[in-house]
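[1] I'll drop the sequence and a predicted model, then ask my questions.
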Amino acid sequence: MGRARDRFGDLARRSPARFAILLFTTLILLFTALFMLPLSAADGRVTPVADSLFSAVSVICVTGLATVDMATHWSLFGHVVIFVGVQIGAIGVLTVASILGLVVSGRLGLRSRLMAAGDSNPLRAHAGPVPEGQAVRLGEVGGLLATVAGSTLSIELIIGALLIPRMLGAGVPAGDAVLDSFYYAAMAFTNTGFTPNAAGLTPFAGDDVFLGLLMVAVFLGSIGFPVIYAVIRNPRQPRRWSLHVKLTLTTTAILLVAGTVLFLLLENDNPRTFGEKPLGSTIFQSLFLSTMTRSGGFSTFDISHLHDSSLLVADMLMFIGGGSASTAGGLKVTTLAVLFLAAVAEARGRRSMEAFGRRIPSDVLRLSVSVALWGATIVAVATIVILQITKASLSHVLFEVISAFATCGLSVGLTADLPDSAKYVLAVTMWMGRVGTVTLAVALANSQKRQLFTRPEERPIVG
């Protein structure tokens, strides 16, 4: 045991990213075993391996997709396992380990700071000098961890408390109203999207206050803990916010508005979604859908009823996802922002990317391009494989795969009917989507070797 502990400690020190992947995978296997226990199922039977593994991956990766009815299949013990799992998965395994170490020891050592910093920024997930011009400096890691723990607890408690009167007003018994409210709050802030009741959000589809609270929780979870930390520190001084914070908030706002407008235009004539509702309700439902495609995973109607054009818009929004070091998935909004800024700089003939009076170094662009290609490759391969297995329509398979990769959780109903082989493929897609950027960062870090020569330069034709 001592030798194993030393090896784990050495791995955590030398490569926090590899340690995160190992710990992430170990947690998935542990939760798979827990879900297979007869105690976890409402009927007292053993849940099949494929469904248990898929549920464990969906919980730890805070995805929200399910092959069983998450509201009725699991017992009280099973729901507790789900609740704990999404908290760990949303915050990040390295952040959780650092918080526990801080609580137990009362201090935060350099190793823990490096681990937590690597969990908040893939550019830090390797050994070697750590540039201090990042979203969170090493000296601020302790404050960030306090923000992670404090914001998670306070936001979920506040949202849960505000949901209780809405639950009681809908006729839910008092005991169930309290439990379900905090369950909804946790699933919204962690961007998971599981519902504690079999009917889902259908009973609350007309309750704008209930849906609005869920949107607030999803938004706060999706912008990322470094952004929350920066805003809390300087709420009235936006000029002091870092470039990461400004890019995240600006890009998120643009995408929310763009998604709302597009869904409003495309679904305006669809009576099966919200096309026949009053204008105010249609705008609100469009905003709700735009927010949930960022990784929230909640829906007030059957997603399969969307037009194919709207499904494609949802695909793009899900693929982008939320902010870095957040509870959301996807490529991250800052990745999109960097790629857009690079295109603008190239169009203007500038050698460097600039935003908000700051220059963005080329290594950030390299990582952004690599992450985008990595994500597109995963989605393409998984889509082809599942299409071959299921023979389902391309629009539905693509939607389901992107929802899995981006850990969104919205579904057109295909996941529940998948054969076991396709379930495993989708589970791997969720895993890759959640830890893929960390894996990529490790690969890039390992490739950064000192080179004592430069090869002759030659320009290929592109475009």
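    Good, I have the coordinates. The shown structure was predicted, so the numbers you read here are calculated from the model rather than taken from an experiment. Residues are numbered from 1 along each chain as shown.
[2] contacts, neighbours, all on C-alpha from now
    OK.
[3] for Val257, what are its contacts?
    Applying CA atoms under 8 Å, 6 or more residues apart in numbering to Val257 gives the contacts Leu287, Ser290.
[4] Give the helix, strand or coil label for it.
    Secondary structure, DSSP: H, G, I helix; E, B strand; the rest coil: Val257 is helix.
[5] what about the residue nearest to Val68 when sequence neighbours are not counted, distance to Leu23?
    Using CA to CA, 6 or more residues apart in numbering and skipping residues adjacent in sequence, the residue nearest Val68 is Ala416, 6.5 Å away. Distance, Ala416 to Leu23, using CA to CA, to the nearest Å: 28 Å.
[6] Name the helix or strand for Ser55, please.
    Using DSSP states H and E, Ser55 sits within helix 49-60.
[7] try Arg359
    For Arg359, the element it lies in under DSSP H and E is strand 358-360.
[8] Kindly report the same for Leu365.
    Assessed by DSSP H and E, Leu365 sits inside helix 362-390.
[9] Going by neighbour count, which residues in that helix are buried?
    365, 367-372, 374-375, 378-379, 382-383, 385-387 (16 or more other CA atoms under 10 Å).
[10] can you check stretch 223-232 too?
    Neighbour counts over stretch 223-232 (16+ other CA under 10 Å) mark Ile223, Gly224, Phe225, Pro226, Val227, Ile228, Tyr229, Ala230, Val231 as buried.
[11] Keep only those of the residues you listed that are in strands.
    Nothing among those maps onto strands, per DSSP state E.
[12] now, which of these sits nearest Leu289?
    Of all the buried residues of stretch 223-232, Ile223 has the smallest distance to Leu289: 16.9 Å, by CA to CA.
[13] residues in contact with that closest one?
    So Ile223 contacts Thr248, Leu249, Thr252, Gly322, Gly323, Ser324, Ser326, Ala328 (CA under 8 Å, 6+ apart).
[14] here's the one I want to compare it with:
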Amino acid sequence: MQLIFLGFLLATAAGTGLLLLPAATAPGQETDLIHALFTATSALCVTGLTVVDTGTHFSTFGQIIILVLIQLGGFGVMTFATVVGLIVLGRLSLRSKLLAAAEAKSLGLADLRSLILGIIKISLIIEIALAIILSLRFHLSYEMSPGEAIWHGVFHSVSAFNNAGFALYSDSMMGFVADPVVGLGLSAAIILGGLGFPVILQLRRRFRTPRLWSMHTRIVLWATSVLLVLGTGMVLVLEWSNPATLGPLSAPEKLLASFFQSVQTRTAGFNSLDISAMEPTTWLGMDLLMFIGGAPAGTAGGIKVTTFAVLLFIVYTELRGDTAVNIFGKRLSRAVHRQAIAVVVLAGGLIGVVTGALMHLSGLPLDQVLFETVSAFATVGLSTGITAELPVTGQLLLVLLMFIGRVGPITFASALALRERRTMYELPKERPIIG
């Protein structure tokens, strides 16, 4: 846990140093330490929040650095280091296997070699396929030169699959709000990245035998489908008549834009609609979707759909008066109950404290500050447009929040202080009154 924490810390420091190089900044622009640190953290933590315009502030070299940080963040620093050791040495130590297992959320060590290679293979296949589709679309439909189209295709493909949300356009993807090729292509890659590698690998091996899917895979697929539908419906209904968002679009374009924004809200951070012009009620619904996030062991953030689903099943079990939590024909381990509650309490408490601090520092309203805070913690990257307006202290708080959100509340706490220990005794049991 400590090495994973230090790995991300060192990678962030290296990315900050590289972005401070004069060659990383476009002519006529200057990058100070705070801007470099914020951008490097946002890229490595695959968040997408920005304090400067990625497409105009950074040179091609700077954009390449950001792209590398995104890919590193997607793979996981420890997983990436293990892969390098595998290639160079041709073998893995037990320590390296344990580190990679902790980062990739692998339950076994025997097949770690094939797991890591599978992660690389799947990632590259999806990224290359989407890059080709986007490059052709940009060149044929938007009159980009071949070189520019390929670069934009590669950059946005990697950013999408890794759920980073970085774009080379000042308005993100608002210029493609009615383009089904770009919108659905990016959405497909984001959903796959947000499912998590264990789910993708199991679907690849046992796609035709759902009865053999694990509880984890079933929960992820069920929760992801439900949240995508609910998110699309929410944006569609609440923004239907808003003249600054869905209002001017045709009915099919409204459906496409609502689906695209639903996908982005849970994991990525691109936007095809003006987030700052949305209704406050929509912001609140998006806060919840961002807080839930995607699946574990993938490129998404948030408390994870499995955590949210486990809590729902715990509540359902209590309402029924049952003694055990059963999900899809399997009994849930009681240790998972405690883990889910711990994650939600830590995440909620952290978001509450940072939101209060940012409101005090900036004087901005609660709905905008809460949206920004949840987006940073959940490594989503959506913004109502206040990130660059925050004071330096506020931006540093978001940097810390993005870092904690990517590494994970429990991992972060464990890396700093906590140790698992066994007690040789149990105290007498007693029940307080709840509710």
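    Perfect, I can see it now. What you see is a predicted model, and the numbers here were worked out from it, not measured in a lab.
[15] Report the TM-score for the pair.
    Scored by TM-score structural alignment, normalised by the length of the second structure, the superposition of the two chains gives a TM-score of 0.96; 434 aligned residues with a CA RMSD of 1.7 Å.
[16] ok, the equivalent of the residue nearest to Val68 of the first structure over in the second structure - contacts?
    Aligning on TM-score structural alignment places Ala416 of the first structure opposite Ala388 in the second structure. Neighbouring residues of Ala388 of the second structure by CA under 8 Å, 6+ apart: Thr50, Val51, Val52.
[17] Look up how far Leu398 of the second structure lies from Ala388 of the second structure.
    Distance, Ala388 of the second structure to Leu398 of the second structure, using CA to CA: 11 Å.
[18] Return every residue with contacts to both of these two.
    What both Ala388 of the second structure and Leu398 touch, as defined by CA under 8 Å, 6+ apart, is an empty set.
[19] what angle do the helix or strand where Ile402 of the first structure lies and helix 49-60 make?
    Using DSSP H and E, Ile402 of the first structure maps to helix 394-405. If you take axes from the mean of the first three to the mean of the last three CA atoms, to 10 degrees, helix 394-405 of the first structure sits at 60 degrees to helix 49-60.
[20] ok, which stretches of the stretch 201-350 of the second structure are helices?
    215-239, 251-266, 280-292, 305-320, 334-362 (DSSP state H, counting those that start in this stretch).
[21] what's the average per-residue distance for the fourth one once overlaid on the first structure?
    Taking mean CA distance after the TM-score superposition for the first structure, the mean distance separating helix 305-320 of the second structure from the aligned residues in the first structure is 0.9 Å.
[22] Where in the first structure does that helix fall?
    Going by TM-score structural alignment: helix 305-320 of the second structure matches residues 333-348.
[23] Show me the contact partners of that stretch.
    With CA under 8 Å, 6+ apart, stretch 333-348 of the first structure has contacts from 244, 247-248, 251-252, 320-324, 351-355, 364-365, 368-369, 371-372.
[24] Turn the buried ones among those into a named ChimeraX selection, would you?
    Filtering these down to the buried ones (16+ other CA under 10 Å) takes a single ChimeraX command:
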select :244,247,248,251,252,320,321,322,323,324,353,354,365,368,369,371,372
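[25] related to what we said a few turns ago, for the helix holding Ser55 of the first structure, packing partners?
    helix 16-36, helix 76-91, helix 420-447 (3 or more CA pairs under 8 Å, 6 or more residues apart in numbering; DSSP states H and E).
[26] where does the last one sit relative to the chain's centre, distance-wise?
    So the one you mean is helix 420-447 of the first structure. Counting by CA atoms, centre = their mean, to the nearest Å, helix 420-447 of the first structure is centred 13 Å from the centre of its parent chain.
[27] again, but for the second one
    Offset of helix 76-91 of the first structure from its chain centre (CA atoms, centre = their mean): 15 Å.
[28] Same check on the first one?
    On the basis of CA atoms, centre = their mean, helix 16-36 of the first structure sits 17 Å off its chain's mean C-alpha point.
[29] can you pull the buried residues of that helix?
    If you call a residue buried by 16+ other CA under 10 Å, then helix 16-36 of the first structure has these buried ones: 16-21, 24-25, 27-29, 31-36.
[30] buried set for stretch 72-92 of the first structure?
    73-75, 77-79, 81-83, 85-92.
[31] same deal with stretch 116-128 of the second structure?
    Quick answer for stretch 116-128 of the second structure (16+ other CA under 10 Å): Ile116, Gly118, Ile119, Ile122, Ser123, Ile126, Glu127, Ile128.
[32] Which of the three states applies to Ala392 of the first structure?
    Assigned state for Ala392 of the first structure: coil (three-state reduction, three-state DSSP).
[33] Any figure for the gap between the equivalent of His79 of the first structure over in the second structure and Thr373 of the second structure?
    Using TM-score structural alignment, the partner of His79 of the first structure in the second structure is Gln63. Counting by CA to CA, the gap from Gln63 of the second structure to Thr373 of the second structure is 25 Å.
[34] Could you do Phe259 of the second structure as well?
    Phe259 of the second structure is 23 Å from Thr373 of the second structure, by CA to CA.
[35] So those two - more neighbours on which side?
    Thr373 (28 against 24; other CA atoms under 10 Å).
[36] Wait, that one touches Ile351, no?
    Yes - with contact defined as CA atoms under 8 Å, Thr373 of the second structure reaches Ile351; the gap is 6.4 Å.
[37] who's in contact with Pro48 of the first structure?
    Met36.
[38] And it, how close does it get to Thr67 of the first structure?
    Separation of Pro48 of the first structure from Thr67 of the first structure (CA to CA): 11 Å.
[39] Show me which positions of stretch 250-267 of the first structure end up buried.
    Buried, per 16+ other CA under 10 Å, within stretch 250-267 of the first structure: Thr251, Thr252, Leu255, Leu256, Ala258, Gly259, Thr260, Leu262, Phe263, Leu264, Leu266, Glu267.
[40] Then stretch 142-156 of the second structure?
    Met144, Ala149, Ile150, Trp151, His152, Gly153, Val154, Phe155, His156.
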